[in-house]
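J.: Sequence isn't available, so here's the structure alone:
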């Protein structure tokens, strides 16, 4: 509703290689094909975020990244809007039924805010089957409890 200021979820994202968790502002869209206007709405959510959840004007250590989440893959317009934004943000394509993340991109502002060294790869199981997205740290699989027998390949263009 209007009282949430465009924010569906506030949380923290702990990545083992990082010294401190990142704060995240999440905006969910049930759009099959997200639009650049959704990115502008996420930019507005930074302004309306509670104290401690704003990226600008906060003290050192208050690292915040906004995430736009939708079931459909990003369009070129969405990728361009995320890339142009001065706010640290990313886009996540997440399957509505299974919760499987199918795409994860972020901008340079998010890299400066704390995602430097973090990447996205594709994890394949040895026996075949459907692969899945995986995070990498400085080009190597991030240790998030990855099971033995799996490997991660860097996905071109992400």
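T.: That came through fine. Nothing here was measured: the structure is a model prediction, and the numbers come from that model. Residues are numbered from 1 along each chain as shown.
J.: Please make it C-alpha for all contacts and neighbour counts, starting now.
T.: Will do.
J.: Doesn't residue 25 lie inside a strand?
T.: Yes - according to DSSP: H, G, I helix; E, B strand; the rest coil, the state of residue 25 is that of a strand.
J.: Next, count neighbours for it.
T.: A count of neighbours around residue 25, defined by other CA atoms under 10 Å, yields 24.
J.: same thing with residue 95?
T.: Other residues within reach of residue 95, judged by other CA under 10 Å, total 16.
J.: where's it relative to residue 47, distance?
T.: 28 Å (CA to CA, to the nearest Å).
J.: Over to residue 4?
T.: Residue 4 is 12 Å from residue 47, by CA to CA.
J.: Neighbour count for the two, which is higher?
T.: Shown here are residue 4 and residue 47; by other CA under 10 Å, residue 47 has more neighbours (14 against 11).
J.: Put this next to the previous one:
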């Protein structure tokens, strides 16, 4: 019996050793790429046509493209993603992003997307910017996988006065998953529903599309 038990232990250890050969840690680059893809997918579902940029020469831009809201002119978008598990984005990142925006055409909206949101001073920096900037809080991939629906990852959306000509008619409302069971102030328990002229986005089935492949 002892010999049989020893043999079983050796077999299990060998199996674990084989499994461990196939395990490898996920790099920060892979995590960041997955988050960029989530941001692109989310906004493409809302009618945008975005694609990932990435690469060493991206000049601080993670995705770009355009967005045409219903009965509204098409405008260009450039964006940056910040995937931090707990750290909120402060004013220094916003100031760096202003440098990126200073090199864009005037009909371009800048989006900064973050997993953990923005500090009060970070939001204030964006609101006081002379460049059209919108701040978007999106759940990361792991959180998004447990939510009802594929694109319910937006947890916050705010923009400054300079962005009004682009998305000034956009309306933002909280959508709670279960108001009887959850903490209504916990951002993990609600998503943001976007409306245009009182109608939820996407406006029709044609607006729901797969991400444009990036380079």
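T.: Yep, that arrived. It should be emphasised that the depicted structure is a prediction, and the values quoted were computed from it without experimental measurement.
J.: Surely residue 65 of structure 1 touches residue 89?
T.: Yes - counting by CA atoms under 8 Å, residue 89 is a contact partner of residue 65 of structure 1 at 5.2 Å.
J.: Mutual contacts of the two, please.
T.: With contacts defined as CA atoms under 8 Å, 6 or more residues apart in numbering, the residues shared by residue 65 of structure 1 and residue 89 are residue 110.
J.: which residues in structure 1 form helices?
T.: Secondary structure of structure 1 (DSSP state H): helices located at 36-48, 76-84, 108-110.
J.: Quick test: name the residue nearest the centre of structure 2.
T.: The centre of structure 2 sits closest to residue 39, judged by CA atoms, centre = their mean, with a distance of 3.6 Å.
J.: residues touching that residue, list them.
T.: By CA under 8 Å, 6+ apart, the contact set of residue 39 of structure 2 is 81, 113, 138.
J.: Under the alignment, what does the second one map to in structure 1?
T.: Residue mapping for residue 113 of structure 2 onto structure 1 gives residue 69, with TM-score structural alignment as the criterion.
J.: ok, how many other residues are close to the closest residue in space to residue 203 of structure 2 that isn't next to it in sequence?
T.: Of all residues not flanking residue 203 of structure 2 in the chain, residue 70 sits nearest, at 7.1 Å (CA to CA, 6 or more residues apart in numbering). Residues contacting residue 70 of structure 2 under the criterion other CA under 10 Å number 16.
J.: hmm, back to that, give me whichever of the helices of structure 1 is most buried.
T.: With neighbours defined as mean count of other CA atoms under 10 Å, the helices of structure 1 peak in mean count at helix 108-110, which reaches a mean of 20.
J.: so where in structure 2 does that helix end up aligned?
T.: Matched against structure 2 by TM-score structural alignment, helix 108-110 of structure 1 falls on residues 161-163.
J.: Tell me the gap between the matching stretch and the middle of its chain.
T.: Between the centre of stretch 161-163 of structure 2 and the centre of its chain there are 21 Å (CA atoms, centre = their mean, to the nearest Å).
J.: next one: stretch 129-143 of structure 1
T.: 14 Å.
J.: Report the buried residues of that stretch.
T.: 133, 134, 135, 136, 137, 140, 141, 142 (16 or more other CA atoms under 10 Å).
J.: now swap in stretch 167-174 of structure 2 and tell me
T.: 167, 170, 171.
J.: Please name the nearest non-neighbouring residue to residue 95 of structure 2.
T.: That would be residue 125: by CA to CA, 6+ apart, it lies 7.5 Å from residue 95 of structure 2.
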